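Asker: sequence and predicted model, in that order:
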Amino acid sequence: MNEKINTFLSSGLLDKYLLGETTSEETEMVESYISRYPEIENEYNTMQHNLEVVAKASAVEAPKSILNTILEELDDAPVVKLNAPKRYKKWYKFSIAASVAALIFAGSSAYFYNQNKKLQNDTIIVDAEIDDLRSDIAQNNAMLDKVMRQLLKLNNPETEKYIIKGNERAKDLKTVAYINPKEKTSMIDVVSLPELPEEQCYQIWAELQGKMVNLGILDKADRQLRNIPYMEDALALSITIEPKGGNTIASTKNSVAQISLQ
């Protein structure tokens, strides 16, 4: 890999491009490099895959539509049309017109008072919705920060990826472990777990100095990238079927998946 490619990959522009934070000039530059250099294209495809993996951890429900609520409230607002009073040709009609005008004025005052109260209530509701939206934005920003941190871990050159597949007893089992021996971090992504009876569960272990160390329970309902304890000098990772709630000692006879880390 030549120095020009190394310099580009170290610049962090690929990360910015993936997140849509590049300027138009930077975007043009990144796309040019991707099309010209297979090494950069491969790195870009890998980072895209990693971003998809990390994004599963941020699967949150979208916030309520505030815009639709506001538009609906505005659509309900009355449109009042004021017609110009007619002129009467004869003077004795003035008194009748004055009486009618007084009645209209009294009715209009009550109407506009009620509309003003309704508008005040609607304003309070909209303000509450806006506060909820701000809270959702803050939560989403925090989630995005978490995703960014996980993405950086996955894209770290020191991070090693291990795909763990099930044996004949659990053919559809698949998990992916990400281990960084330099930063001493471990993460696991549960891709698929076959169904088990209610009284059983899957448990992951690290083989270390002739013994099996518990790293936690794998739950089908918890399909997301999550941290697991890092075990330095671990020789292998194993997944076994254990009683519900987990076990303190690995049931090696019930092993359904194993991968060497050496």
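Answerer: Nice, thanks for sending it over.
Asker: rest of the way, CA atoms for contacts and neighbours
Answerer: OK.
Asker: hang on, residue 237 packs against residue 207?
Answerer: Yes. Counting by Cα atoms under 8 Å, residue 237 does reach residue 207; the two are 6.2 Å apart.
Asker: and the end-to-end length of stretch 215-222?
Answerer: 15 Å (Cα to Cα, to the nearest Å).
Asker: actually stretch 194-202, sorry about that
Answerer: End to end - Cα to Cα - stretch 194-202 spans 10 Å.
Asker: residues making contact with that stretch?
Answerer: 170-173, 217-219, 239-246 (Cα atoms under 8 Å, 6 or more residues apart in numbering).
Asker: who wins for most neighbours among the residues you listed?
Answerer: residue 239 (29 neighbours; other Cα atoms under 10 Å).
Asker: ranges for the helices of the stretch 1-150 of the chain?
Answerer: 3-10, 13-18, 24-36, 38-55, 66-76, 93-155 (DSSP state H, counting those that start in this stretch).
Asker: next up, a structure to set beside the first:
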Amino acid sequence: MNEKITLFLNSDLLENYLIGATSKKEAELVETYISKYPEVEHAYNTLQHNLEIVSKYHAVEAPASVLENVYNAIAEETEDTPVLPLKVKTRRRAVFLRYTSIAASLIAVIFAGASSIFYIQNQELKEENQVVVDEIFDLRSDIDMNNKKLDELMAQFKQLNNPETQKYVIKGNNRAKNLKTVAYINPKEKTSMIDVVSLPQLPKEQCYQIWAELEGKMVNLGILDEADRQLRAIPYTENALGLNITIEPKGGNTNASLENSVAEISLKSRD
């Protein structure tokens, strides 16, 4: 191998020609060397073979219509221009490879872009769906809560309108003149409810507590709070003789402080 061929093969001209990165003058020089020197032709064929292997390894399968579109584009560009045969057979193959390489690259770019768009849209759709699911869950929770409150309200309404329900108005004595509560007791259904109408304000360390009076015993029925002014259930006490409201330490007491009684009422049968 002479020095001229060695210098040529050591340059990048052959590789650049193979991928279509040479100028017209450089391409003509490479084609001359390929057609004139067998060593150069062999090197070119080897490079071409290796390029095909790499291209197949990294190839992205293109839609069937791509090749047809490429042919149509070439046909439109050369419709009015006669196609001249190249001097070297390998030149046509290089041109074809160049077009297919460009087409494959464009397809890969389009595919990557489309995949990114679809991914973003999919993420946004997932987020929107999650928001809708959360809103539906919250709505169902609200509906369940409202239905529960409605059921409780209807039960209280039925109890108040039950002919067996007895109403007791409990008013405060001189120690709590503005105190007023209403008790609703149904001995047949064994239910009790109380409605706090008004409670005089107490120091923070004290509270009102309601008791059921039995023979020689006071049963705790709970704490009364001005902030909780609504009809609510209290424990039913069988055979209770009366109800008593006392002032107790904050949090309530286990035993009634009868000396601090502010309201009481006797429970009498109304049969």
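Answerer: Structure's in. What do you need? Note that the structure is predicted; figures quoted are calculated from it, not measured.
Asker: rewinding a little: which of the helices of the stretch 1-150 of structure 1 is buried the deepest?
Answerer: helix 13-18 (a mean of 18; mean count of other Cα atoms under 10 Å).
Asker: closest to residue 193 of structure 1 out of the helices of the stretch 1-150 of structure 1?
Answerer: helix 38-55 (16.4 Å; Cα to Cα).
Asker: where in structure 2 does that closest one align, residue-wise?
Answerer: On structure 2, no counterpart of helix 38-55 of structure 1 exists by TM-score structural alignment.
Asker: and that helix, what does it pack against?
Answerer: Using 3 or more Cα pairs under 8 Å, 6 or more residues apart in numbering; DSSP states H and E, the elements in contact with helix 38-55 of structure 1 are helix 3-10, helix 13-18, helix 24-36, helix 93-155.
Asker: and with 7 Å instead?
Answerer: If you count contacts as 3 or more Cα pairs under 7 Å, 6 or more residues apart in numbering; DSSP states H and E, helix 38-55 of structure 1 packs onto helix 24-36, helix 93-155.
Asker: mind putting those in JSON lines, distance to residue 229 of structure 1 included?
Answerer: What follows is the helices and strands packed on helix 38-55 of structure 1, written out as JSON lines (distance: least, Cα to Cα, whole Å):
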{"stretch": "helix 24-36", "distance to residue 229 of structure 1": "36"}
{"stretch": "helix 93-155", "distance to residue 229 of structure 1": "15"}
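Asker: residue 185 of structure 1 is nearest to which of the ones you listed?
Answerer: Per Cα to Cα, nearest to residue 185 of structure 1 of the helices and strands packed on helix 38-55 of structure 1: helix 93-155, 8.8 Å.
Asker: and the contacts of stretch 194-202 of structure 1, which is closest to residue 252 of structure 1?
Answerer: Using Cα to Cα, the contacts of stretch 194-202 of structure 1 come closest to residue 252 of structure 1 at residue 240, 6.8 Å.
Asker: excluding chain neighbours, what is closest to that closest one?
Answerer: residue 255 (4.2 Å; Cα to Cα, 6 or more residues apart in numbering).
Asker: so the one you found sits right up against residue 242, yeah?
Answerer: No. Contact criterion Cα atoms under 7 Å: residue 255 of structure 1 and residue 242 do not qualify, at 9.3 Å.
Asker: any common contacting residues for those two?
Answerer: Applying Cα atoms under 7 Å, 6 or more residues apart in numbering, one finds that no residue jointly contacts residue 255 of structure 1 and residue 242.
Asker: the aligned partner of residue 232 of structure 2 in structure 1: which element?
Answerer: Aligned by TM-score structural alignment, residue 232 of structure 2 pairs with residue 226 of structure 1. For residue 226 of structure 1, the host element (DSSP states H and E) is strand 225-228.
Asker: for stretch 213-226 of structure 2, which outside residues touch it?
Answerer: Residues contacting stretch 213-226 of structure 2 (Cα under 7 Å, 6+ apart): 198-199, 208-212, 234-235, 240-243, 252, 256.
Asker: which of the residues you listed are buried?
Answerer: Among those, those classed as buried by 16 or more other Cα atoms under 10 Å are 198-199, 208-212, 234, 240, 242-243, 252, 256.
Asker: output these as JSON lines; include the columns secondary structure.
Answerer: Shown next, in JSON lines, are these (DSSP: H, G, I helix; E, B strand; the rest coil):
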{"residue": "198", "secondary structure": "strand"}
{"residue": "199", "secondary structure": "coil"}
{"residue": "208", "secondary structure": "strand"}
{"residue": "209", "secondary structure": "strand"}
{"residue": "210", "secondary structure": "strand"}
{"residue": "211", "secondary structure": "strand"}
{"residue": "212", "secondary structure": "strand"}
{"residue": "234", "secondary structure": "strand"}
{"residue": "240", "secondary structure": "coil"}
{"residue": "242", "secondary structure": "strand"}
{"residue": "243", "secondary structure": "strand"}
{"residue": "252", "secondary structure": "coil"}
{"residue": "256", "secondary structure": "coil"}
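Asker: follow-up on the earlier one: which one of the helices and strands packed on helix 38-55 of structure 1 lies nearest to residue 188 of structure 1?
Answerer: helix 93-155 (11.0 Å).
Asker: right, I'll leave it there.
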